[in-house]
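J.: I would like the atomic coordinates for the input below:
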Amino acid sequence: MSVTIYHNPNCGTSRNTLAMIRNAGIEPEIIEYLKTPPNRETLKDLIARAGLTVRAALREKGTPYAELGLDDASLTDEQLLDAMLAHPILINRPFVATPLGARLCRPSEIVLDILPAAQKGSFTKEDGEQVIDSEGRRTRS
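T.: Modelled structure (predicted):
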């Protein structure tokens, strides 16, 4: 059961996503993408499998997005990918890839749609929001 998370341990959404993967009894491959960024082909594949545009996979907050002029609508996907590869903080997070697909897990519970195993018990996010009840069912859809 191959599950990979492109993770930033300083991000609460990423930590919650990782915890839900583990709550399903899965120990994923964890790639700290700020230390080990994906290559161009992997990044393009993740974005495509997640059904996103390259622009939708860009992170603006806390990044050099504005300074680099990435809000310029005339920039091509290849130019945006160049920026993401040069500045991995621009890659939105967390991306998760499983045999059932890939998603940008914002909010974190999106990961539940692609996990190949059910949740093993209750799960509450770091902010106190319960996502999974004691019987392993989503508390909201």
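J.: CA only for contacts and neighbour counts going forward, please
T.: Will do.
J.: could you measure from the residue nearest to Thr13 when sequence neighbours are not counted over to Val54?
T.: Spatial nearest neighbour of Thr13, chain neighbours left out: Ser108 (5.5 Å); criterion: C-alpha to C-alpha, 6 or more residues apart in numbering. Counting by C-alpha to C-alpha, to the nearest Å, the separation of Ser108 from Val54 is 20 Å.
J.: comparing those two, which residue is more hemmed in?
T.: Neighbour count, other C-alpha atoms under 10 Å: between Ser108 and Val54, Ser108 has more, with 23 against 20.
J.: ok, so what distance separates that one from Ala73?
T.: For Ser108, the distance to Ala73 equals 28 Å [C-alpha to C-alpha].
J.: cool, and Asn16?
T.: Separation of Asn16 from Ala73 (C-alpha to C-alpha): 32 Å.
J.: now the second one, please; I'll put the structures next to each other:
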Amino acid sequence: MQFTVYHNPKCGTSRNVLAAIREAGHEPQVVEYLKTPPSRDTLESLIAQAGEGARGLLRAKEPLAKELGLDDAGVTDAQIVDAMMAHPILINRPIVVTPNAVKLCRPSETVAELL
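T.: Coordinates of the predicted model:
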């Protein structure tokens, strides 16, 4: 099975998910999204396939999210996506993509559902 991982090597959860995929015998395509952010179309597709709206893939713990007011209830998905495009650090990680699913794997144990 093909896996793509939107990964931040500084993130322990992201490293754990990547290790679990490799331990299961898969070599995923790794996208260091802070160096190579997804296009808007790709990001919107990931959001749609994950099925949780843009807020579901927002890294709400990132201080910038609060600074930008993204925690306000009235903020739209389009506004969140705009912020993610301008500041990729706002994209939560790791996002794992398989032919059958897209999932934010937090906590890291949730990757087992995809293996």
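J.: returning to what we had before: more neighbours: Asn16 and Ala73 of the first structure, which one.
T.: The neighbour comparison of Asn16 of the first structure against Ala73 (other C-alpha under 10 Å) goes to Asn16, with 23 against 8.
J.: and that one, how close does it get to Pro107 of the first structure?
T.: Separation of Asn16 of the first structure from Pro107 of the first structure (C-alpha to C-alpha) stands at 9 Å.
J.: likewise Val96 of the first structure?
T.: For Val96 of the first structure, the distance to Pro107 of the first structure - C-alpha to C-alpha - is 12 Å.
J.: try Leu115 of the first structure
T.: 15 Å.
J.: more crowded one of those two?
T.: Higher neighbour count among Leu115 of the first structure and Pro107: Leu115, with 23 against 13, using other C-alpha under 10 Å.
J.: which residues are in contact with the closest residue to Asn92 of the second structure other than its chain neighbours?
T.: Excluding its sequence neighbours, the residue lying closest to Asn92 of the second structure (C-alpha to C-alpha, 6+ apart) is Arg59, at 4.4 Å. Counting by C-alpha atoms under 8 Å, 6 or more residues apart in numbering, Arg59 of the second structure makes contact with 65, 89-93.
J.: one more time with 7 Å
T.: Taking C-alpha atoms under 7 Å, 6 or more residues apart in numbering as the criterion, Arg59 of the second structure is in contact with 90-92.
J.: next: Arg93 of the second structure.
T.: For Arg93 of the second structure, the contact set (C-alpha under 7 Å, 6+ apart) comprises 6-7, 14, 104.
J.: ok, so of those, who is nearest Ala48 of the second structure?
T.: Leu104 (12.3 Å; C-alpha to C-alpha).
J.: close enough to count as contact, the closest one and Val97?
T.: No. If you go by C-alpha atoms under 7 Å, Leu104 of the second structure and Val97 don't touch, sitting 8.9 Å apart.
J.: the helix ranked longest in the first structure vs the second structure, average offset?
T.: In the first structure, with assignment by DSSP state H, the single longest helix is helix 12-23. Compared with the second structure after fitting, helix 12-23 of the first structure deviates on average by 0.3 Å (mean C-alpha distance after the TM-score superposition for the first structure).
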